[in-house]
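1. Provided below are the primary sequence and the corresponding predicted coordinates.
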Amino acid sequence: MQVAIDGITYVSHEDPAWRGETHYMAMVDLTPFDLPGMLEQLWLREVNGEGVYEICCIPFYAYGVALGDVIEKGGSGSVDRVIEKSGRRVLRVLFSEPRPADDSRLALRRAVDSAGLLSEWNGDRHVAIDVPDESAMQPVYDSVRNEIERMTAFWEWGDSRVYSSK
């Protein structure tokens, strides 16, 4: 979900992949990723009592972080740095408007489910998919291939850039 308040767009995760009983939040300023005026709120679970947390959602916009990564949270409530990578990746797909007659969103949802992958949707056109193992990805790619070729959907890897808090 995205909400604009006083010129800042806040991106939140309505249904984090690893929702637990106790969670913490941290903000990621998306300016280093060419998205000035945007902040993404990540769900975390505490690893120790010293500001170290594990990411429990699949980032929509922040680069260089994924589900299960261990991060250090700063005093300002933001993610300062990545301490340990989980080995997981994030595949993001954005569907353009207007939607074509052969809209592949349902096919993508089915492919993600049948592969046993976790995903989070930001609205009905932007999905972040957790990729613990790339060997199960072919049906996911195939489900949106036609739209990507026609440029009615776009995809990227969330680790195509390194995480930066500055």
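-> Thanks, I have the structure now.

2. Only C-alpha atoms from now on, for both contacts and neighbour counts.
-> OK.

3. hang on, Arg45 packs against Glu21?
-> No. Judged on CA atoms under 8 Å, Arg45 makes no contact with Glu21 at a distance of 9.4 Å.

4. Contacts for the helix ranked longest in the chain next, please.
-> For the chain, the helix with the greatest residue count under DSSP state H is helix 138-150. For helix 138-150, contacts defined as CA atoms under 8 Å, 6 or more residues apart in numbering pick out 103-105, 107-108, 111-112, 115, 153-155.

5. Distance of the most centrally placed residue in the chain relative to Arg109?
-> The residue lying closest to the centre of the chain (CA atoms, centre = their mean) is Pro59, at 2.2 Å. From Pro59 over to Arg109 the distance is 18 Å, taken as CA to CA, to the nearest Å.

6. Equivalent analysis for Val11, please.
-> Going from Val11 to Arg109 by CA to CA gives 21 Å.

7. hold the first one in mind and look at this next one:
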Amino acid sequence: MSAASEQFSTHSEPIWRERADFIINAQLSEVGGFEQLWVRRVGEDQFEVCCIPYFLYNVALGDTIETAPQGGRQYVLSRVLNPSGRFVFRAYFERPHYRYRDATAVGVQRLGAQIEWSSPSLLAVDVDGPSAQRVADYLQDQEDAGRLVYETGKSA
């Protein structure tokens, strides 16, 4: 695979930017797809995630992860060593529903969540364990009202 055919999703405003001191890559399920994660180095090949994953599953803000060389890259996510106990949700807004974006962002933040925008259409949401169900219920209500589509950051 050539570098020209690779696609990288980046975080322009990572939620814990002040903690981060490194950027690693995480391979996505689509061929040539990577998400660049802002992280804080805690060991030779171990890092704390300092952003809310946009596309990765089973990785959350605050997780301690391990990297390994892969495909010519030195630091590629290989596994989660210590889950933070935080939850990730993603809300997708189709263009006709952009008018609901700001209210949704404010709504989840009022419930204790933190957010990062990937694009005008995709909102990544981080929340601690005790608040996760309230945020999930809120996002489900918004989806039921036809304002967005949401998912959790956990795979089955």
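-> All right, it came through fine. This structure is a prediction, so every number in the text was calculated from the model and none was measured.

8. Chain neighbours aside, what residue packs nearest to the counterpart of Thr104 of the second structure in the first structure?
-> With TM-score structural alignment defining the correspondence, Thr104 of the second structure maps onto Leu108 in the first structure. Nearest in space to Leu108 of the first structure, with sequence neighbours left out and distances taken as CA to CA, 6 or more residues apart in numbering, is Ser143 at 5.3 Å.

9. For the one you found, the count of nearby residues, please.
-> Neighbourhood size, Ser143 of the first structure [other CA atoms under 10 Å]: 19.

10. Kindly report the same for the one 10 residues further on.
-> Other residues within reach of Ala153 of the first structure by the criterion other CA under 10 Å amount to 22.

11. so it makes contact with Pro98?
-> No. Taking contacts as CA under 8 Å, Ala153 of the first structure lies outside contact range of Pro98: 10.7 Å.

12. End to end on stretch 96-112 of the second structure, go ahead and measure it.
-> End-to-end distance for stretch 96-112 of the second structure, by CA to CA: 27 Å.

13. what's near enough to touch the residue nearest to the centre of the first structure?
-> Residues 40, 42, 65-67, 90, 128, 158 are the ones in contact with Pro59 of the first structure under the rule CA under 8 Å, 6+ apart.

14. need the strands for the second structure, in chain order.
-> Remark: strands of the second structure, listed N- to C-terminal, are 7-9, 22-27, 33-41, 46-49, 64-70, 73-82, 87-92, 114-117, 122-127, 149-152; assignment by DSSP state E.

15. Distance of the aligned partner of His11 of the second structure in the first structure relative to Met27 of the first structure?
-> Applying TM-score structural alignment, one finds that His11 of the second structure aligns to His13 in the first structure. The spacing between His13 of the first structure and Met27 of the first structure, counted by CA to CA, is 12 Å.

16. any shared contact partners between the two?
-> Listed as contacting both His13 of the first structure and Met27 by CA under 8 Å, 6+ apart are 41-42.

17. quick one: buried residues of stretch 96-114 of the first structure?
-> Going by neighbour count (16 or more other CA atoms under 10 Å), the buried part of stretch 96-114 of the first structure is 103-105, 107-109, 111-112.

18. what do you get for stretch 147-158 of the first structure?
-> Within stretch 147-158 of the first structure, the residues that qualify as buried are 147-148, 152-155, 157-158, counting by 16+ other CA under 10 Å.

19. could I get those as TSV with distance to Ile71 of the first structure?
-> Shown next, in TSV, are these (distance: CA to CA, whole Å):
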residue	distance to Ile71 of the first structure
Glu147	35
Ile148	33
Thr152	35
Ala153	31
Phe154	28
Trp155	25
Trp157	19
Gly158	16
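
20. Now do Phe89 of the second structure: how many residues are near it, please.
-> A total of 24 residues lie near Phe89 of the second structure under the criterion other CA under 10 Å.

21. Per the alignment, name the residue of the first structure opposite it.
-> In the first structure, the residue paired with Phe89 of the second structure according to TM-score structural alignment is Leu91.

22. check contacts around that match.
-> Residues counted as contacts of Leu91 of the first structure (CA under 8 Å, 6+ apart) are 128-131, 155-158.

23. Filter the residues you listed by whether they're kept in the second structure.
-> The subset of these whose aligned counterparts are also in contact in the second structure, taking both residues aligned by TM-score structural alignment, their matches' CA atoms under 8 Å, comprises 128-130, 155-158.
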